[in-house]
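Peer 1: pasted the sequence and its predicted model underneath.
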Amino acid sequence: MERISSWFENYSDDIYHYLVYYTGRKDVEDLVQEVFIKAMKGIDGYKGSSSPKTWLISIARNTAITEIRKQKVLRFVPFAEGIEIKDERKINPEIISEEKETYASLLRAISKLRKPYRDVILLRKISELNVEETAAVLGWKVEKVNLTLHRALKALEKELSTKNGGDHFEESLG
């Protein structure tokens, strides 16, 4: 129980953000809770061969897939409302508005990609998992992760360039 509590403190924000991106919904608190309940019930199945974050994201992914199937919502719908841009510098409404639009454009472009491309971009670029962790979550070989990420980024770049000239591509994904 103490282990799960520690993981919750360390990784709940990561799981929350992953689920928001994966489901396209902002109200994923119940899913986050469900992930940690499943982790608590299945803690004996955690062998330590991957990081706790990787294991939890695998659970989160499966939980999200199950939830989407339950709701029969088989499309990925990005959101833009309610996005908080955290900036330690002076808050400038114009900059915040521009960053929200860039973020919304990026999400719209990601949502138009094939599912494997979306998955690998979300895990590698948004959740910042390494190649091995991404392979473990998706059940792929490392080579497939690298190849799919390369193709996904090319497809994303193409999608963004058709919408806005690709101006924000590099800065958006980091």
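Peer 2: Nice, I can see it. Numbers count the residues shown, from 1 in each chain.
Peer 1: C-alpha from now on. contacts and neighbour counts both.
Peer 2: OK.
Peer 1: show me where the chain has helices.
Peer 2: 2-23, 29-41, 52-71, 93-111, 115-121, 131-138, 142-164, 169-173 (DSSP state H).
Peer 1: can you put these in JSON lines and add mean neighbour count?
Peer 2: Putting the helices of the chain into JSON lines (neighbours: other CA atoms under 10 Å) gives the following:
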{"stretch": "helix 2-23", "mean neighbour count": "17"}
{"stretch": "helix 29-41", "mean neighbour count": "17"}
{"stretch": "helix 52-71", "mean neighbour count": "18"}
{"stretch": "helix 93-111", "mean neighbour count": "17"}
{"stretch": "helix 115-121", "mean neighbour count": "21"}
{"stretch": "helix 131-138", "mean neighbour count": "20"}
{"stretch": "helix 142-164", "mean neighbour count": "17"}
{"stretch": "helix 169-173", "mean neighbour count": "12"}
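Peer 1: another one to put next to it:
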Amino acid sequence: MSHNEIVADWFERYGNDIYHFLIYRVGPNEAEDLLQEVFIKALKGFHGFKKDSSPKTWLFTIARNLAIDESRKRMSKKRADTVPLDITNEPKTDTSPETILDFNEDTKQIYECIQLLKPKYQEVIILRGIKELSVQETASILKWSESKVKSTHHRAKKALQEELRRCFPYEEKRASRSAR
């Protein structure tokens, strides 16, 4: 099997998972382009792939690095473009109204709250909680120890719960009323 065929097979197996990771990390508008970049980098760097890790963790590592680069580009562009500080409490997302309508309401709320978390919390929530990767796979992708993955995931879940309560207090009130 040629390396082109192998990478094409990886795309079939892992493309959706990586795409969903990128949606949560950079938003739907950039996710598709970055997904293509992930597999272009995989093709170009195929001979550098070490067989000691799984292709899935290697591809997620590429996706993570591209997402970090994209976030840095956004931040530097924001600093260059904006002088006043944004002091609103509205969630910041880079999604179009059409895309938001495609998400169901629960997914939209979770997506918006995840975007408010620290980047390391976002990554561990997406990899462990949403993509359901193992602690070992997550540690390999993030280049963390397994204990750091566990403790950061625990803290990230608490932070996400707080964001959900803060952003959507109506849901909490409604849930407590229905429990009576």
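Peer 2: Here it is on my side, so go on. Predicted, not measured: the structure shown is a model, and the values here were computed from it.
Peer 1: can you lay out the helices of structure 1 as JSON lines showing distance to I83 of structure 1?
Peer 2: JSON lines is the format used below for the helices of structure 1 (distance: least, CA to CA, whole Å):
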{"stretch": "helix 2-23", "distance to I83 of structure 1": "11"}
{"stretch": "helix 29-41", "distance to I83 of structure 1": "16"}
{"stretch": "helix 52-71", "distance to I83 of structure 1": "21"}
{"stretch": "helix 93-111", "distance to I83 of structure 1": "7"}
{"stretch": "helix 115-121", "distance to I83 of structure 1": "19"}
{"stretch": "helix 131-138", "distance to I83 of structure 1": "26"}
{"stretch": "helix 142-164", "distance to I83 of structure 1": "20"}
{"stretch": "helix 169-173", "distance to I83 of structure 1": "15"}
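Peer 1: for A80 of structure 1, which of those is the nearest?
Peer 2: Nearest of the helices of structure 1 to A80 of structure 1, taken as CA to CA: helix 93-111 at 5.1 Å.
Peer 1: on that earlier part again, what's the closest of the helices of structure 1 to F79 of structure 1?
Peer 2: helix 93-111 (6.7 Å).
Peer 1: for the closest one, name the packing helices and strands.
Peer 2: Packing partners of helix 93-111 of structure 1 (3 or more CA pairs under 8 Å, 6 or more residues apart in numbering; DSSP states H and E): helix 142-164, helix 169-173.
Peer 1: repeat that with 10 Å
Peer 2: helix 2-23, helix 115-121, helix 142-164, helix 169-173 (3 or more CA pairs under 10 Å, 6 or more residues apart in numbering; DSSP states H and E).
Peer 1: need the counterpart of Y16 of structure 1 in structure 2.
Peer 2: Mapped onto structure 2 by TM-score structural alignment, Y16 of structure 1 lines up with Y19.
Peer 1: let me know whether that match touches E37 as I believe.
Peer 2: No: if you go by CA atoms under 10 Å, Y19 of structure 2 and E37 don't touch, sitting 11.2 Å apart.
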